[in-house]
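S.K.: quick one, structure for this:
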Amino acid sequence: MLRTTSIFLALAIQASLTLAFPSGPPNSACEDRTPSHGVPPQTSEPPYEFDVHYHDDHFDVAIIADSGAFLGFMMQAVDSNGNLVGHFQPKDSKSQVMTCDHTDDSITHANAEAKDAVYTAFYLPDGLSADGVVVRATVVQNYATFWNNMESIDLGEIDPHH
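M.R.: From the prediction side, this is the model:
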């Protein structure tokens, strides 16, 4: 009986932890994209990568799993001073925009389903150079395993108007 209770309790805790923020992080994550999971982020290289391309008037930004899926993510674009810039637009149903400093300046997961990739569009404000702008991301593999140190290349390096 004790073993059954222990197994049930462990499964219940894991389920509640996995579903803590199934439809995106709280606003408290805006400052540094760190989940309030009570565990430190991973310091190893993440098993995910950015794929960034310039397309017409925006950047196509994707996070792609090298191996294994992920449950959650949060992306923001920052200038060389660390200020949030631009706005995102989801390109699939796995993503939704979030407002931290200004409208749609962040993008996050829309559900807790496993994802192999997410695709978004990022728009710079008119007149702002892409030089020094990078996309930063946190990717959550599971409740206790996440990376908040992902950073794209400088968008100025791929902007044809550079």
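
S.K.: switch to C-alpha atoms for all contacts and neighbour counts from now on
M.R.: Fine.

S.K.: what ranges do the helices span in this protein?
M.R.: 2-18 (DSSP state H).

S.K.: show me where it has strands.
M.R.: 48-55, 58-65, 72-78, 87-90, 95-98, 106-109, 117-123, 134-142, 145-151 (DSSP state E).

S.K.: residues contacting the last one, please?
M.R.: Which is strand 145-151. 33-34, 41-43, 46, 49-50, 134-140 (CA atoms under 8 Å, 6 or more residues apart in numbering).

S.K.: how about stretch 115-126?
M.R.: When contacts are defined by CA under 8 Å, 6+ apart, stretch 115-126 is touched by residues 57-65, 68-71, 85-92, 94-95, 130.

S.K.: just the buried ones among the contacts of strand 145-151, please.
M.R.: For the contacts of strand 145-151, a burial check counting by 16 or more other CA atoms under 10 Å picks out 33-34, 41, 46, 49-50, 134-140.

S.K.: now flag whichever of the contacts of strand 145-151 is closest to T5.
M.R.: Among the contacts of strand 145-151, V140 lies closest to T5 (CA to CA), at 28.7 Å.

S.K.: and for comparison, fold this next one:
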Amino acid sequence: MQLLLFVAVWLQILSTVAGYPNGAPVDRCGNMTPGHNVLPQTSSSPYTIMISNNTFRPNEPIRVMIEGPVYLGVLLQARSSSGTDAIGTWGIPPPNTKYLACSGNGQSAITHSSIINKNNKTIYTWIPPESLQTAFIRATVVANRTTFWINLTSERLTRAPGGGGNTAADAKMAAASVVFLTLLSSMVVQ
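M.R.: Got it, this is the predicted structure:
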């Protein structure tokens, strides 16, 4: 009986020490704080969330990198400037990462799938939705179980002028503009 109690206590300790080696659970989507029973770092983060472009077009991928030392764990989301829900979708997760279904969308976040080192050569791909005007990438980066930073943010992403939307309507508007300019030029010539 004592042996069984000893094993049970050690298993509990090991599960607490390990954190979430297979990725963040869905209940961490909102505040993005790991359940490691340790407070996040308050010092300046050695990690920077880098994006390939500050402007976006709907459905055109934006590359996201985490620059800094190697890291073991990650939770990545895109959020609108006015909300807390994960928005858009992520492309195929890089090795040792996986999708996390935040905000009811199965591909709305990325988390680690193992605690194998990741580095600034690990590239994530975020795909903006049609209805979005501004966004930013938010991340939690875990260096090790007791050392992590939460709510790291990228620079602001802004929809490019003429950045898509209703492409059928845009094509009709462009065709109408050509017809109008052709008629206008023919009237000026006469």
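
S.K.: now the strands of structure 1 in TSV, with distance to S23 of structure 1?
M.R.: Listed next are the strands of structure 1 as TSV, based on distance: least, CA to CA, whole Å:
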stretch	distance to S23 of structure 1
strand 48-55	21
strand 58-65	18
strand 72-78	9
strand 87-90	14
strand 95-98	9
strand 106-109	6
strand 117-123	15
strand 134-142	13
strand 145-151	17
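
S.K.: of the ones you listed, which is nearest I7 of structure 1?
M.R.: Short answer: strand 134-142, nearest of the strands of structure 1 by CA to CA, at 19.1 Å.

S.K.: spatially central residue in structure 2, please.
M.R.: The centre of structure 2 sits closest to Q77, judged by CA atoms, centre = their mean, with a distance of 3.0 Å.

S.K.: burial check on the nearest residue to that residue once chain neighbours are set aside, number of neighbours?
M.R.: Residue nearest to Q77 of structure 2 in three dimensions, not counting chain neighbours: A109, with 4.8 Å by CA to CA, 6 or more residues apart in numbering. Applying other CA atoms under 10 Å, we find 28 residues neighbouring A109 of structure 2.

S.K.: residue in structure 1 paired with A109 of structure 2?
M.R.: Aligning on TM-score structural alignment places A109 of structure 2 opposite S106 in structure 1.

S.K.: ok, its match touching C100?
M.R.: Yes - S106 of structure 1 is within contact range of C100, at 6.7 Å (criterion: CA atoms under 8 Å).

S.K.: tell me who's in contact with G68 of structure 2.
M.R.: Contact analysis of G68 of structure 2 by CA under 8 Å, 6+ apart lists 46-48, 119-120.

S.K.: over to S106 of structure 1?
M.R.: Applying CA under 8 Å, 6+ apart, the residues contacting S106 of structure 1 are 74-77, 87-88, 97-100.

S.K.: which single one of those is nearest to T4 of structure 1?
M.R.: For the contacts of S106 of structure 1, the residue nearest T4 of structure 1 by CA to CA is M74; the value is 36.9 Å.
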